[in-house]
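Q: Below are the sequence and a predicted model for it; my questions follow.
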Amino acid sequence: MTVSPSTRRTRSTIRAAFLLANVALVGVFIHQTMTTSIPTAGRAGLGEADGAVPDGVTVFDEKVPGVVNLDPELLGALRRAARAAAEDGVVFYVNSGWRSPAYQSQLLQEAISKYGSEREAARWVATPQNSPHVQGQAIDIGRSDATAWLAEHGAGYGLCQIYDNEPWHYELRPEAAEHGCPPRYADPTHDPRMQG
């Protein structure tokens, strides 16, 4: 069977787009691992009491402050969704949840050092005054199978991805169960809550 040149170009374009999307996704998950997997020690004495989450913690953990200090409605929605996801073999591991203002401030300073400016760091880390993590209203879910599950089913539980550049960051939007999740912001610098 002979394939026309236009069909070959179309297939080539689709393959290139697919490859580019996969490379971008890998980059995002590498960034997630580097910026949201937070060790429990080694950050100027800040640890679990300030919101650091050890590896292997799930949304059902009852002893880690990063989980139990989340807003009760957000935690309830996460646990309902996690029970449903478990039926599909998916576990909701927590990379980060509630954070103390001191911990958030330290993460921001690290991001400024890493990215070279406050403006660029703001694309990834909010100030302690504006961070929904400090308010207990945001969670960073670990592992791509869980974020993929939430992308498909999360709205039914009011759980919405907020930023395009952070597929692991979820917040509670109860109205999403009926109306779907609101449009995402490109990154936190486009979120009006982060201004000021």
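A: Noted; the coordinates are in hand.

Q: CA only for contacts and neighbour counts going forward, please
A: Will do.

Q: sec struct for residue 137, please.
A: coil (DSSP: H, G, I helix; E, B strand; the rest coil).

Q: quick one, what contacts residue 168?
A: 32, 139, 140, 141, 142, 147, 161 (Cα atoms under 8 Å, 6 or more residues apart in numbering).

Q: Next, give me the two most distant ones among these.
A: Between any two of the contacts of residue 168, the greatest separation by Cα to Cα is 14.2 Å, found for 32 and 161.

Q: Those two - which one has more neighbours?
A: Between residue 32 and residue 161, counted using other Cα atoms under 10 Å, the more crowded position is residue 161 (27 against 22).

Q: Confirm that the more buried one sits in a strand.
A: Yes. Looking at residue 161 with three-state DSSP, it is inside a strand.

Q: Give me the nearest residue to it, chain neighbours excluded.
A: Closest residue in space to residue 161, ignoring its immediate chain neighbours: residue 170 at 4.7 Å, by Cα to Cα, 6 or more residues apart in numbering.

Q: can you tell me which residues contact the one you found?
A: 138, 139, 140, 141, 159, 160, 161, 162.

Q: Okay, one more to line up with it:
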Amino acid sequence: MDHTTPPQPEPCVVPPDAHTITIPAQPAAPPAAPAREPTGRRRAVRVAWVLGGLLALGATGAIGLDLLGDDGGKADTATPIAESASASASASASGPPKNDVDAPTDPSALTRPAYTAYNRIKADMAKEGITLSLTSGKRSWTHQQELWEEELKAKGSRQAAMRRVLPPEMSLHVHGLAIDIAPRAAQTWLDRKGSAYGWCRPYDNEAWHYEYKASYTKGCPTRKAGPWE
């Protein structure tokens, strides 16, 4: 009996990493695209930008016009604000005029055309030996309001008060286009010659009251009984 040990098979040695499965690296995912705003929202944003630009342009134009003046930069010709009691009422309905000084005995407070015409009549009266006296010219809105309220309280009715005083929204004294003068010789002179200078007496009941209007140089309008007409 052969006791020789038969050769043993060599053990199968498995390499340490034989069962390791290498998974290839996946490429990095591309960055997600930014979410698109809904079409309606994008359109609204564009419209808002367009409107904003138009508004900015409009504001710029308005500022330019304001700097130039309402007449587009034309020189101020000092056209009277109102030329009659009725016109004055509509022109003054919103309140006092810009030139709301109270200077009844200072003729220079009148509008420039009225002041120029006043100086002319004063000079021409003086040539005939008449001294023109301004008893009341440019009044402030507040002054006229006080006179009106006093007369209204004294007379008791609007129509009765208007026989001597007008409310500020109707008075041309407030706009520097009316004068009350003395003496009687100056009134008579202005009744006869005032139209040539733009001064006319509008009411029969106020011999001292005259109003200025450039077109009066063509002739005075028919005189009214009083300002209540």
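A: Perfect, I can see it now. All values reported here derive from a predicted model rather than from experimental measurement.

Q: Can you calculate the TM-score here?
A: The TM-score (TM-score structural alignment, normalised by the length of the first structure) is 0.62; 129 aligned residues with a Cα RMSD of 1.5 Å.

Q: how about a markdown table for the contacts of residue 168 of the first structure, with secondary structure and distance to residue 92 of the first structure added?
A: As requested, the contacts of residue 168 of the first structure are exported to a markdown table (DSSP: H, G, I helix; E, B strand; the rest coil; distance: Cα to Cα, whole Å):
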| residue | secondary structure | distance to residue 92 of the first structure |
| --- | --- | --- |
| 32 | helix | 15 |
| 139 | strand | 11 |
| 140 | strand | 10 |
| 141 | strand | 6 |
| 142 | strand | 7 |
| 147 | helix | 8 |
| 161 | strand | 15 |
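
Q: Which helix or which strand is home to residue 14 of the first structure?
A: Assigned by DSSP states H and E, residue 14 of the first structure belongs to helix 5-36.

Q: Ends of stretch 88-102 of the first structure, what's the gap?
A: 37 Å (Cα to Cα, to the nearest Å).

Q: Look up the counterpart of that stretch in the second structure, residue range please.
A: In the comparison with the second structure, stretch 88-102 of the first structure aligns to the range 128-142 (TM-score structural alignment).

Q: list the buried ones in the matching stretch?
A: Buried positions in stretch 128-142 of the second structure, judged by neighbour count with 16 or more other Cα atoms under 10 Å: 130, 131, 132, 134, 135, 136, 137, 138, 139, 140, 141.

Q: unless I'm mixing things up, the last one is touching residue 174, no?
A: Yes. Counting by Cα atoms under 8 Å, residue 141 of the second structure sits close enough to residue 174 to count as a contact (5.8 Å).

Q: Could you report the separation of the counterpart of residue 181 of the second structure in the first structure from residue 149 of the first structure?
A: Using TM-score structural alignment, the equivalent of residue 181 of the second structure in the first structure is residue 141. Look at residue 141 of the first structure and residue 149 of the first structure: by Cα to Cα, they are 11 Å apart.

Q: Compare these two and say which is more crowded by neighbours.
A: residue 141 (25 against 18).

Q: Confirm for me that that one is in contact with residue 91.
A: No. Taking contacts as Cα under 8 Å, residue 141 of the first structure lies outside contact range of residue 91: 9.7 Å.

Q: which helix in the second structure runs the most residues?
A: helix 39-68 (DSSP state H).

Q: Where in the first structure does that one align, residue-wise?
A: Going by TM-score structural alignment, helix 39-68 of the second structure sits over no part of the first structure.

Q: now the strands: where do they sit in the second structure?
A: Per DSSP state E, the second structure carries strands over the ranges 133-136, 178-182, 199-200, 209-212.

Q: Show only the entries of the buried residues of stretch 128-142 of the second structure found in helices.
A: residue 141.

Q: I'd like the buried residues of stretch 128-142 of the second structure as TSV, with distance to residue 111 of the second structure appended.
A: Conversion of these to TSV gives the following (distance: Cα to Cα, whole Å):
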residue	distance to residue 111 of the second structure
130	24
131	22
132	19
134	15
135	17
136	14
137	10
138	9
139	12
140	13
141	15
